[in-house]
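> turn this into a structure:
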Amino acid sequence: MRKTAAKLLAAVAIATSVATVATGTAVADPSTLPTLPLAQDIVGVGSDTTQAVLNQFSTDYNAFLGAGSTLPRLYSWDATGSATIQTKVGATTPFNRPNGSGAGIASLTSVSKTTVDFARSSRGPKNSVPGGAPGDPLSDLFVAFAKDAVSYATKTTGSNAPINLSKADLVKIYNCDVTTWRGLNPADLTLPTTTIKAYLPQASSGTRSFFLQALGLANAGACVTVNPTVQENQGTDPILNDADAIVPYSVAHYIGQVYNGHGAGTDQAGNLTIRSIDGIAPVAADNTLSLSFSNSVFGRVVYNVVRDTEWAATDTQGTALRAIFGSNGWVCKNATAIADIKSYGFRTLPVGACGSTTRATS
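Down below sits the predicted model:
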């Protein structure tokens, strides 16, 4: 049995010539519940943006291993749900459910691999600011797996917002340099004089962090509403069903929800439509993430974050981390995983970029 397990792990690691296993249905929180994942299993928390595709990865990777495998399996806890969670057997019990990239990354510092093995992140590593906020721990590795982008969303019909805004317009809105739609262009009398209701997701959101960074803003202006009820990429929130509302939105998540059938419950676009920036449509004619938009300043790489010591370890969990997320691992090489990335609206990364690692530099 041990020889068989070793051979299977090697197959996962190279993963370029494996057969694709039929997939099941993606789950919300680990499919083992109420029984917890095992202590050796690879368990993640964090980003709302990538939780759906990681749930699908969990279903498909575990099917790839097969029912009889003794190797570590892959599980992912959603960003929202019960206030506290116990992630696996022997984990710290209970601890607050991490909601967002920042909270997921923080969990890697506050707990050990007995509780969390990786954090989903829709932003890259954050460097410390001299005399300001600290950055991400230098011991965290950000492992790339797909490409996304962020645009803004407004009501599909009846919105007072233009269907195209420039980056400069968005800077003015989120820096509170203008507070009405007419203020964007006073000479355009077709623009209403109503007050813009600019929203951002909660502070730990990677989408919030990336969007402000793309605009060149360290923080949003005082006129912007940071409402804890606005879960990122969920257009079903009633406060967003407003003619003057505007909110950043993951393009990939939107595509997965609207075009590929991956929206359910509150995790849907609702009455929102994603809009163009600088005349570039975020969604291409074939309902995929636009290449030109993903190559703009609003394009971003999404990651799974791990502790560098565990990524390099030769124990069972370290070997499994690389076999799942590494450049020759299942996520980057397996045909089912690649299909999952596309189905959930993301673009695949070039050979060598998927599975590459980076970290904060200061």
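> only C-alpha atoms from now on, for both contacts and neighbour counts.
Fine.
> would you map the helices across this structure?
2-14, 51-65, 101-110, 167-174, 206-215, 251-258, 291-294, 308-312, 316-325, 330-333, 335-343 (DSSP state H).
> out of the ones you listed, nearest to residue 183?
Shortest distance between residue 183 and these, using C-alpha to C-alpha, is found for helix 167-174: 9.4 Å.
> re earlier: just send the helices of the chain back as JSON lines, with distance to residue 224 and mean neighbour count too.
As requested, the helices of the chain are exported to JSON lines (distance: least, C-alpha to C-alpha, whole Å; neighbours: other C-alpha atoms under 10 Å):
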{"stretch": "helix 2-14", "distance to residue 224": "46", "mean neighbour count": "15"}
{"stretch": "helix 51-65", "distance to residue 224": "26", "mean neighbour count": "23"}
{"stretch": "helix 101-110", "distance to residue 224": "20", "mean neighbour count": "22"}
{"stretch": "helix 167-174", "distance to residue 224": "6", "mean neighbour count": "19"}
{"stretch": "helix 206-215", "distance to residue 224": "12", "mean neighbour count": "23"}
{"stretch": "helix 251-258", "distance to residue 224": "21", "mean neighbour count": "26"}
{"stretch": "helix 291-294", "distance to residue 224": "25", "mean neighbour count": "19"}
{"stretch": "helix 308-312", "distance to residue 224": "37", "mean neighbour count": "17"}
{"stretch": "helix 316-325", "distance to residue 224": "37", "mean neighbour count": "22"}
{"stretch": "helix 330-333", "distance to residue 224": "37", "mean neighbour count": "27"}
{"stretch": "helix 335-343", "distance to residue 224": "33", "mean neighbour count": "20"}
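> which of these sits closest to residue 144?
helix 316-325 (8.3 Å).
> outside of that closest one, which residues touch it?
9, 12-14, 40-42, 71-72, 143, 145, 304, 310-313, 329-332, 355 (C-alpha atoms under 8 Å, 6 or more residues apart in numbering).
> now do it against helix 51-65, angle only.
For helix 316-325 against helix 51-65, the angle by axes from the mean of the first three to the mean of the last three C-alpha atoms, to 10 degrees is 110 degrees.
> roughly how far apart are residue 64 and residue 14?
14 Å (C-alpha to C-alpha, to the nearest Å).
> wait, residue 46
Counting by C-alpha to C-alpha, the gap from residue 46 to residue 14 is 27 Å.
> ranges for the strands of this protein?
42-46, 74-76, 84-85, 95-96, 118-121, 140-155, 164-165, 197-200, 225-226, 245-250, 272-274, 276-277, 299-307, 357-358 (DSSP state E).
> deepest-packed of those, please.
Of those, the one with the most neighbours on average (mean count of other C-alpha atoms under 10 Å) is strand 118-121, at a mean of 30.
> out of the helices of the chain, nearest to residue 83?
helix 101-110 (13.3 Å).
> name the helices or strands packed onto the closest one?
Other helices and strands packing on helix 101-110, by 3 or more C-alpha pairs under 8 Å, 6 or more residues apart in numbering; DSSP states H and E, are strand 42-46, strand 118-121, strand 299-307.
> one more to put side by side:
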Amino acid sequence: MKVSKRFALAVVGLSAAGTLFGAGVATADPSAPPANAYERPLQGVGSDTTDLLMNGLAEAVVGDHDGNPATPDQKLIASWDAKSALGFKSRAVGCDYTGNPTPDSAYVVGTRPNGSGNGQKALRDAFTPATAVENCLDFSRSSSNPSAGNLGGVEVQAVQLATDSLGFAVNRATSIPRQLSRQNLYDIYHCTFGGFTGATPARKALIPQAGSGTRSSWLGMVGLTEADLAVTGALPCVSDQVDGSARGGGSPLQEHDLRFLKTNQIAPVSVAQWISQMGGSAPSDQRGPSMLGSIIQTNGIVAHPMELSASFGPAETITQGAASKLTRTVYNAVPTKRGDAAHTAVNNPLATLVFVDTDPGAANTSLICQRADVIKKFGFAPISTCGTGSIINPQ
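The predicted structure follows:
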């Protein structure tokens, strides 16, 4: 059967793609101005997938931060990287977070949180009375829908931001097929595909560190849960370690860091992150020897991940049932009720102005949603529902 192909930067278009690849803009932790990053009124942490995007938006979005029209507008958002050896300070008094340079999956109060889940836990602690970091944060980044299990008694709105595609990466010298169907991916991560079988498989199917939004999204896409991974001896081909060893070891794979991807390994990756690293929008290039694979759809079309369109890896039927599409919505979690006994409503008009579209029937009122140019530059697809979202963990 002849397989037809298509290749396009469908979301950003070719002219915008030139903006992406020629941008040369590397983003990291917030810096001056203002002189102190804690002077930015909206402080956030969390997802590794969206930290580059939110860092870019933090530099682009300015506004009235103090309600005084006589003072100059300033940058409103401080978005702190998921991973750094450096600590940071999110308020003028207290709120000193220590660094976290390794892909450590454990959440520790007062340590820079790495990943969507840990970012949600940090946001929980910032809105829960009597914690060491109470009132230290205003939002968290999340590459998957926030989980009530991370939020304690805090209610949040999961505010949609953009669309990302999740693809797979292999080493350029690999013998693993570079074009795979959804059925193939399912079989690989269930250890039934050639080379991934047996008690000591020759090939390894990698997943990122625990607490990662990408890990959560990818497991759902290949029909697995954390409970499946917790079964002793189950799925020996699936590893969350850089070297492909048993899950839960001391060398967890940081999401989107493919510098050490071996020829016998396959790993999920945010296509937006991969593009940002290729185009210079990331402070460092962690693609290493990796290349993006393509999806063979049931209609015979080969979908290339750099299409970054809603049609990439569409929902399809496989032997085991329905397979969800390979695109996902990314979010910012914005608290709406505190974790105190009364579940006091959070009143933060500035957070609403920046993140929330308060009039979806008209022009988008969210300041970050208005910056589709920045969203495209970091490899994400703008969406019409940006700024809207549902309540998570209602109180």
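> quantify their similarity with the TM-score.
With the length set by TM-score structural alignment, normalised by the length of structure 1, the two chains reach a TM-score of 0.75; 308 aligned residues with a C-alpha RMSD of 3.2 Å.
> mind putting the strands of structure 1 into TSV with distance to residue 320 of structure 1?
Below are those laid out as TSV (distance: least, C-alpha to C-alpha, whole Å):
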stretch	distance to residue 320 of structure 1
strand 42-46	8
strand 74-76	9
strand 84-85	23
strand 95-96	24
strand 118-121	12
strand 140-155	14
strand 164-165	44
strand 197-200	36
strand 225-226	38
strand 245-250	29
strand 272-274	37
strand 276-277	40
strand 299-307	12
strand 357-358	16
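> residue 29 of structure 2 contacts residue 79, doesn't it?
Yes: with contacts counted by C-alpha atoms under 8 Å, residue 29 of structure 2 reaches residue 79, the gap being 6.6 Å.
> now do the shared contacts for these two.
With C-alpha under 8 Å, 6+ apart as the test, residue 29 of structure 2 and residue 79 both reach residue 55.
> show me what contacts residue 262 of structure 1?
Residue 262 of structure 1 neighbours (C-alpha under 8 Å, 6+ apart): 52, 256, 344.
> what about stretch 248-260 of structure 1, distance to the chain center?
The chain centre lies 11 Å from the centre of stretch 248-260 of structure 1; the measure is C-alpha atoms, centre = their mean, to the nearest Å.
> report the buried residues of stretch 223-240 of structure 1.
Within stretch 223-240 of structure 1, the residues that count as buried by 16 or more other C-alpha atoms under 10 Å are 223-226, 230-237, 240.
> would you mind measuring from the aligned partner of residue 215 of structure 2 in structure 1 to residue 197 of structure 1?
The alignment partner of residue 215 of structure 2 in structure 1, by TM-score structural alignment, is residue 208. Using C-alpha to C-alpha, we find residue 208 of structure 1 at a distance of 16 Å from residue 197 of structure 1.
> also residue 48 of structure 1?
To residue 197 of structure 1, residue 48 of structure 1 is 23 Å away according to C-alpha to C-alpha.
> and residue 335 of structure 1, by the same measure?
Relative to residue 197 of structure 1, and taking C-alpha to C-alpha, residue 335 of structure 1 is found at 43 Å.
> residues in contact with residue 182 of structure 2?
By C-alpha under 8 Å, 6+ apart, the neighbours of residue 182 of structure 2 are 295, 296, 297, 313, 316, 318, 323.
> wait, isn't the fourth one in contact with residue 303?
Yes: judged on C-alpha under 8 Å, residue 313 of structure 2 makes contact with residue 303 at a distance of 6.7 Å.
> what touches both of those two?
Counting by C-alpha under 8 Å, 6+ apart, the residues touching both residue 313 of structure 2 and residue 303 are 295, 297.
> what residue in structure 2 is paired with residue 303 of structure 1?
Using TM-score structural alignment, residue 303 of structure 1 lines up with residue 331 in structure 2.
> could you check how far its match is from residue 213 of structure 2?
For residue 331 of structure 2 relative to residue 213 of structure 2 (C-alpha to C-alpha), the value is 11 Å.
> next, show the common contact partners of these two.
Counting by C-alpha under 8 Å, 6+ apart, the residues touching both residue 331 of structure 2 and residue 213 are 142, 143, 144.
> now those residues as CSV including distance to residue 20 of structure 2?
Formatted as CSV, these follow (distance: C-alpha to C-alpha, whole Å):
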residue, distance to residue 20 of structure 2
142, 23
143, 21
144, 24
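> of those, closest to residue 167 of structure 2?
Nearest member of those to residue 167 of structure 2, counting by C-alpha to C-alpha, is residue 143, at 14.1 Å.
> which position in structure 1 pairs with the closest one?
Using TM-score structural alignment, residue 143 of structure 2 pairs with residue 122 in structure 1.
> and that match, how far is that from residue 34 of structure 1?
Taken as C-alpha to C-alpha, the span from residue 122 of structure 1 to residue 34 of structure 1 is 28 Å.
> for stretch 178-194 of structure 1, measure first residue to last.
11 Å.
> verify the stated contact: residue 47 of structure 2 with residue 212.
Yes: at 7.2 Å, residue 47 of structure 2 counts as touching residue 212 under the criterion of C-alpha under 8 Å.
> any common contacting residues for those two?
114, 115, 116, 117.
> so who does the alignment partner in structure 1 of the last one touch?
For residue 117 of structure 2, the aligned position in structure 1 is occupied by residue 102, per TM-score structural alignment. The neighbourhood of residue 102 of structure 1, defined by C-alpha under 8 Å, 6+ apart, consists of 46, 47, 121, 204, 205, 206.
> quick check: closest non-adjacent residue to whatever residue of structure 2 lines up with the first one.
Residue pairing (TM-score structural alignment): residue 46 of structure 1 is matched to residue 46 of structure 2. Excluding the flanking residues, the one nearest residue 46 of structure 2 by C-alpha to C-alpha, 6 or more residues apart in numbering is residue 119, at 3.7 Å.
> OK, contacts around the one you found?
45, 46, 47, 113, 140, 141, 142.
> the first one against residue 141, yeah?
Read that as residue 45 of structure 2. Yes: if you go by C-alpha under 8 Å, residue 45 of structure 2 and residue 141 touch, sitting 6.0 Å apart.
> joint contacts of these two?
Common neighbours of residue 45 of structure 2 and residue 141 (C-alpha under 8 Å, 6+ apart) are 51, 119.
> please report the distance of residue 86 of structure 1 from residue 343 of structure 1.
Applying C-alpha to C-alpha to residue 86 of structure 1 and residue 343 of structure 1 gives a distance of 30 Å.
> then residue 249 of structure 1?
Separation of residue 249 of structure 1 from residue 343 of structure 1 (C-alpha to C-alpha) stands at 18 Å.
> ditto for residue 103 of structure 1
Taking C-alpha to C-alpha, one finds residue 103 of structure 1 at 26 Å from residue 343 of structure 1.
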